[in-house]
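> Give me a 3D structure for the following:
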Amino acid sequence: MKPEIPKGTRDFSSTQVARRNYIFNTIKHSFELFGFQPIETPSFENSDTLMGKYGEEGDRLIFKILNSGDYMKVNSKYGIEINNFIVEIYRNLIGRIKNDTKSNIEKNFELIVRQYKYVFKSINDFGAELIFNELNKSDRRKRIIDKIIEFNSNPNLREDNFEHYFSVLKRSSISKISNYILSALYKNSKFLSSELSEKALRYDLTVPFARYVVQHQNEITFPFKRYQIQPVWRADKPQKGRYREFYQCDADVVGSKSLWQEVEFVQLYDGVFSKLNIKGTTIKINNRKILSGIAEVIGAKDKLIDFTVALDKLDKIGKDGVTAEMISKGISEEAINKVQPLFDFTGTNTDKLNSLKTMLATSEEGMRGVKELEFVISNIEKLGLKTAILELDVTLARGLNYYTGAIFEVAAPKEVKLGSIGGGGRYDDLTGIFGLKDVSGVGISFGLDRIYLVMEELGLFETVELPKPKVLFLNFNEEQSLQKVQAIAELRANGIKSELYPDVAKSNNQQKKQWKYVDKRAIEYVVTDVEGDKFMFKNCETREQNLLTISEIIKKIE
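A predicted model of the protein is given here:
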């Protein structure tokens, strides 16, 4: 069998793991520097926790988990129940057809089947209704009645052999119908969700975090600042920078409506990317209230989602493409003409804010959004940023089902052609879906995998080293192995990474192999031989050799 991994997943080499850990550690250090506390949530959640929180497209991308991981048990359970159900219907029809006509049986077939519908309440309402509808399809109804008439007219059928013939009928016609209905059940998404899959792999970290806040609200001190670095899964089409299994690095604050949190998140983005030496990132910012205000003043308030989804594609499909999409969604040409200035929004952030004040003068909600943005932008200008650029982008419209205030998206430096490497925003009532009302939150996420690609393309991994021993004890003499292992234990106790080459060299070629190992791993110091309580200690860079005690080696390395 050819070894393979599922599409959208990856193996990571030691070098890649070291580089990823470098990014993780940089982000983690910055999170803690800003006062965020770590939490973790399970890899999978109850389906009800996740479904319906990401919109239709998001729900489609959620990986569902079969109950108990055993499809065959579920198949067997419902297969038997469906089979027994149909057997009861056949028995009823056989009894009736002895004293009734075929036309009356056909007329009353639906009533007869409905009498047994209650049996399938044990599956669920979806399953019961689906089975009922499947049995009442005209071709299936005819097949069942014809089979029973054929069965009933068999001249060999007598009271003493009725069960024998009925068992033959069960093995043929009834089992075929049962299997067909079972297959139809499994194709029904509602039945599949409720009966075969009660759990799902998490799609993101934000919804599980909202569930966590509600479930642990009595243990949390608000405002609660948390960070979370864990993998998530999406049944998406794999492409560059997009995978089915990937890590998210999230930081959120819940329990505070202060706009200083938005200011801090801009600083946090700037701090992380500066430490990673990714210069020239653009932190794009907008506000959900501004988008609502624009839709209101152009007379497209009822088309808010369609309007903003189209507007968000401006950099991908251009003015003409956005205009065509808006028209296709039923937005009038008059409304589109009013929004034309947004297509050419230029100037400084202050210029853009002034233009928005003019455009949104009649929208109360829109003006609230302008004031919120003005607070964040003006304070960032006073505080300054290290390497990032803050840019007001009125076409930014990510996650409208999610966000209620500020919206963030981070673009990679212009020389790297890649999508966003971070994003987030303000959500005023995400915990409300789990019963905890009026808890405002704001958060951002770092796209680890895309950050990795940016750093790789810009050649920023040169200083990231693989974990390796500071000292390698070569193994040329088996009689010295124990003494070397004892020395290694003492070095490790002093925090010095060290190890013994495991295989004893019994020839010159095997000794050369150990020296090649030293070169390939770029190990700084080696120990070759032992004389009494001293070790032949060599600096591989300077070629200097000294006979030293283990205490002297520790001092020399320190």
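> C-alpha from now on. contacts and neighbour counts both.
Fine.
> For burial, what's the neighbour tally of Lys414?
A count of neighbours around Lys414, defined by other CA atoms under 10 Å, yields 10.
> Which of the helices or strands spans it?
Following DSSP states H and E, there is no helix or strand that holds Lys414.
> Now do the buried residues in stretch 71-89.
By neighbour count with 16 or more other CA atoms under 10 Å, stretch 71-89 contains the buried residues Tyr78, Gly79, Glu81, Ile82, Asn83, Asn84, Phe85, Ile86, Val87, Ile89.
> From these, which land in helices?
In this view, these that belong to helices under DSSP state H are Tyr78, Gly79, Glu81, Ile82, Asn83, Asn84, Phe85, Ile86, Val87, Ile89.
> Those into TSV, with extra columns for distance to Phe191?
TSV is the format used below for these (distance: CA to CA, whole Å):
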residue	distance to Phe191
Tyr78	12
Gly79	14
Glu81	15
Ile82	14
Asn83	18
Asn84	19
Phe85	18
Ile86	19
Val87	23
Ile89	23
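> Please give the structure of this sequence too, so both can be compared:
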Amino acid sequence: MAQKPSIPKGTRDFSPVEVAKRDYIFSTIKQVFQTFGFQPIETPSFENSSTLMGKYGEEGDRLIFKILNSGDYLKKADATLLAEKQSTKVTTQISEKALRYDLTVPFARYVVQHQNDLELPFKRFQIQPVWRADRPQKGRFREFYQCDADVVGSKSLWQEVEFIQLYDTVFSKLGLAGTTIKMNNRKILAGIAEIIGAKDKLIDFTVALDKLDKIGAEGVTNEMISKGISEAAIEKVAPLFSFDGSSSEKLEQLQEMLAGSEEGLQGVQELRFIVEKIDTLGLSSAKLDVDVTLARGLNYYTGAIFEVAAPEGVKMGSIGGGGRYDDLTGIFGLKNMSGVGISFGLDRIYLVLEELNLFDKFEQPRPEVVFINFGDEEALYATKAIKELRAKGIKSELYPDAAKMKKQMNYANKRGIPYVILVGSKEIEANTYTVKNMQSGEQHECSLQELLEVVINS
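Below is the predicted model:
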């Protein structure tokens, strides 16, 4: 017996219902992106390894899927490295390309490559799959979609204000109330590292701090110690583990804590600008919260950083995130190109909507009309009508086989098709159609024009 086929861990098949629900989320996000003035682009599913490697930190580099070179990929590999199983060093010799890890670095590459064709500031959105060699778990997959929006060519903090509004608008349209948009600033984190004497350990400090909600204060402390951050330094930063109060109150506390750091105070000033503007404008369904432990592990962030938490009670990781990256295009040779962007985690948003039963009012695409097939002559007569219906934008289909009537009616019932059209010799002779309303059970004979009116007005 042939072995049952399977798919790789961390990937999924999607049924018609699931695809329809995902498309609903896609279209909602896309519509809001366009309302806010963003333009769509697409980039290849794989990039040159040199484009991706070194842009996400040590942890990110390990999660990038490498693509083996075509043909005899071991031919140019160093035999000594192979014998010694030096996999990291051999990788560069046998793999020149990799699947994209996110959409932001490819976008930076796109901006640099097409800089002469772009009108700045350039506002782009991109909805495409990405791949990460992560450990699969709830809400975390190895293949998943990101929905990104970015602006490059502007240092204005009004862009951050707009992105918070964009998040709020999308979640309002999806009916997802109670999300929390967490916000911090990498300058604040750099200032804290400076104040406690751990400026040279900034990356280790931020990566550990970002895990507070996952491993707790003790876990963060142990990780910092393992990275060479002194206990005295950790003691100074301990108040951050239990920071509370309103966003304005937290900013006042940070103002005092960072009095000795110019960079840290600049971060506080930037956050205060954003918080004050959002307080004035208001949000519909989300709330904004300054979270001083939010770090986000990606090295390219330089200013404001965002992370969106699902409504309270829903056990799910972040469903969105982003931030400002003033130096990202510099890695490809284009200096002084400031950028800021956010991302929606489609797959996690889907799971949250499912858990909260927010797909209740959603209807998957289906035909409005199905014609019963009584034979070739009747099918031809029905197909002529179907052509007219489709020209009017009415989703219509012919049951393909002249099967038993019960089987064809069951098909219509199971798919929830509102109208069944019966065409026999009597209808053909009279040039009419018998329409059955599947909800009420009523049926009547009518002309094609009357059939159109029935379906359109239903």
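> What value does the TM-score take for this pair?
Structural agreement between the two chains, given as a TM-score (TM-score structural alignment, normalised by the length of structure 2), stands at 0.95; 450 aligned residues with a CA RMSD of 1.6 Å.
> about what we covered before: between the buried residues of stretch 71-89 of structure 1, which is nearest Thr221 of structure 1?
When those are compared for distance to Thr221 of structure 1 (CA to CA), Tyr78 wins out at 47.6 Å.
> show me where the stretch 351-458 of structure 2 has strands.
Under the criterion DSSP state E, counting those that start in this stretch, strands of the stretch 351-458 of structure 2 are mapped to 369-371, 396-398, 419-422, 433-437, 443-446.
> wait, I meant the stretch 101-250 of structure 2
Ranges of strands within the stretch 101-250 of structure 2 are 122-131, 143-152, 180-185, based on DSSP E, counting those that start in this stretch.
> Look at the counterpart of Ile331 of structure 1 in structure 2 and say how many residues are nearby.
Per TM-score structural alignment, the equivalent position to Ile331 of structure 1 in structure 2 is Ile229. Using other CA under 10 Å as the criterion, Ile229 of structure 2 is surrounded by 21 other residues.
> ok, so what distance separates the closest residue to Ile229 of structure 2 other than its chain neighbours from Ser70 of structure 2?
In space, not counting the residues next to it along the chain, Ile229 of structure 2 is nearest to Ala198; the distance is 6.7 Å by CA to CA, 6 or more residues apart in numbering. Distance check for Ala198 of structure 2 against Ser70 of structure 2: by CA to CA, to the nearest Å, it reads 45 Å.
> So for the two, which residue has more residues nearby?
When Ala198 of structure 2 is set against Ser70 and neighbours are counted by other CA under 10 Å, the residue ahead is Ala198, at 20 against 10.
> mind checking what the more buried one lines up with in structure 1?
So, by TM-score structural alignment, Ala198 of structure 2 is matched to Ala300.
> same thing with Leu99 of structure 2?
Superposed on structure 1 with TM-score structural alignment, Leu99 of structure 2 falls opposite Leu201.
> what about the closest residue to its match other than its chain neighbours, distance to Ile488 of structure 1?
The spatially closest residue to Leu201 of structure 1, leaving aside those adjacent along the chain, is Phe44, at 4.1 Å (CA to CA, 6+ apart). Taking CA to CA as the criterion, Phe44 of structure 1 is separated from Ile488 of structure 1 by 42 Å.
> cool, Asp320 of structure 1 as well?
70 Å.
> more neighbours, the two?
Taking neighbours as other CA under 10 Å, Asp320 of structure 1 and Ile488 compare with Ile488 leading, 21 against 10.
> Spit out the contact partners of Pro106 of structure 2.
Pro106 of structure 2 is in contact with Thr43, Glu47, Thr51, Leu52, Arg100, counting by CA atoms under 8 Å, 6 or more residues apart in numbering.
> Among those, which one sits closest to Met224 of structure 2?
Within those, distances to Met224 of structure 2 taken as CA to CA reach their minimum at Leu52, with 27.0 Å.
> Pull the number of nearby residues for the equivalent of Val161 of structure 2 over in structure 1.
When the two structures are superposed using TM-score structural alignment, Val161 of structure 2 falls opposite Val263 in structure 1. Applying the criterion other CA under 10 Å, we find 17 residues in the vicinity of Val263 of structure 1.
> Excluding chain neighbours, what is closest to Val263 of structure 1?
Val376 (5.5 Å).
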